[in-house]
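the sequence isn't on hand, but the structure is:
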């Protein structure tokens, strides 16, 4: 920061970067699940990383933000966890596509 920065510019910059990060995470997961599901299902690290990232967002929201943000980030977290459990519990056959 320098002397030209003010609270309003910092607030806009933070929200723009944070929103871009959320959009990126959602877009990558949507693309992988729609176009490359086999790739995604064979690599649990990607799902676990998405869950950990969303859990961090929920924690940050709980600590520093408003309850509406916590609720809005808890929904994707619940969906990521549910999807991960469903994928992890699905048997992997050699003839799946």
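Sure, I can see it. Please read these numbers as outputs of a predicted model, since none were measured by experiment.

going forward, measure contacts and count neighbours with C-alpha atoms only.
Will do.

list the contacts of the helix or strand in which residue 49 is found.
Assigned by DSSP states H and E, residue 49 belongs to helix 44-64. By Cα atoms under 8 Å, 6 or more residues apart in numbering, the residues outside helix 44-64 that reach it are 25, 40, 67, 69-70, 73-74, 76-77, 80-81, 84, 88.

buried ones in that helix?
46-47, 50-51, 54-55, 57-58, 61 (16 or more other Cα atoms under 10 Å).

rewinding a little: ok, and the most crowded of the contacts of helix 44-64?
residue 77 (21 neighbours; other Cα atoms under 10 Å).

quick one, what contacts it?
Contacts for residue 77 (Cα under 8 Å, 6+ apart) come out as 51, 54-55.

got a markdown table for these, with distance to residue 17 too?
A markdown table is the format used below for the contacts of residue 77 (distance: Cα to Cα, whole Å):
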| residue | distance to residue 17 |
| --- | --- |
| 51 | 20 |
| 54 | 16 |
| 55 | 18 |
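
against that first model, consider the following:
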């Protein structure tokens, strides 16, 4: 692979990773501030604070909801930071590893599936952009 192709591929993966990182950061912020991720129904909100899931009585549905949202954000932040780092600092290693490239692609495709099926248009479009940038990087790298 030429150095120009490698550099382009590195920047494309970095851009992809930063889109996912930004989505994760905004999601984490919204998890702990404001009411964007709260139910519109106040009765439902109250019930989520009172009811525990069947798996345990040690938490409430509300605490589980907040925890799931925060851990979901951490996953996006981890992907974004690791893949941006690998692309910028260890580009030849990243692009020589079918495993690392495959893991990144599978994760992005998984997020795209979830985004289309369960989420709303803003994260879905961001994930599609990140996936397109990542695939463009694979093409630019000759993989």
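On my side now, so go ahead. Note that the structure is a prediction, hence the values are computed from the model and not measured.

ok, so of the buried residues of helix 44-64 of structure 1, who is nearest residue 11 of structure 1?
Nearest to residue 11 of structure 1 among the buried residues of helix 44-64 of structure 1, counting by Cα to Cα, is residue 61 at 15.3 Å.

in structure 2, what sits opposite the closest one in the alignment?
Counting by TM-score structural alignment, residue 61 of structure 1 lines up with residue 115 in structure 2.

ok, now residue 35 of structure 1?
That one, residue 35 of structure 1, aligns with residue 89 by TM-score structural alignment.

contacting residues for that match?
No contacts exist for residue 89 of structure 2 under Cα under 8 Å, 6+ apart.

go with 10 Å
By Cα atoms under 10 Å, 6 or more residues apart in numbering, residue 89 of structure 2 lies in contact with 10, 83.

with the one 4 residues further on instead?
Residues near residue 93 of structure 2 by Cα under 10 Å, 6+ apart: 86-87, 100.

let's have these in JSON lines, adding distance to residue 72 of structure 2.
Formatted as JSON lines, the contacts of residue 93 of structure 2 follow (distance: Cα to Cα, whole Å):
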{"residue": "86", "distance to residue 72 of structure 2": "21"}
{"residue": "87", "distance to residue 72 of structure 2": "23"}
{"residue": "100", "distance to residue 72 of structure 2": "20"}
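
out of those, flag the one nearest to residue 11 of structure 2.
Among those, and counting by Cα to Cα, the member closest to residue 11 of structure 2 is residue 87, at 7.2 Å.

separation between that closest one and residue 14 of structure 2?
Per Cα to Cα, to the nearest Å, residue 87 of structure 2 is found 6 Å from residue 14 of structure 2.

same check, this time on residue 76 of structure 2
Separation of residue 76 of structure 2 from residue 14 of structure 2 (Cα to Cα): 14 Å.
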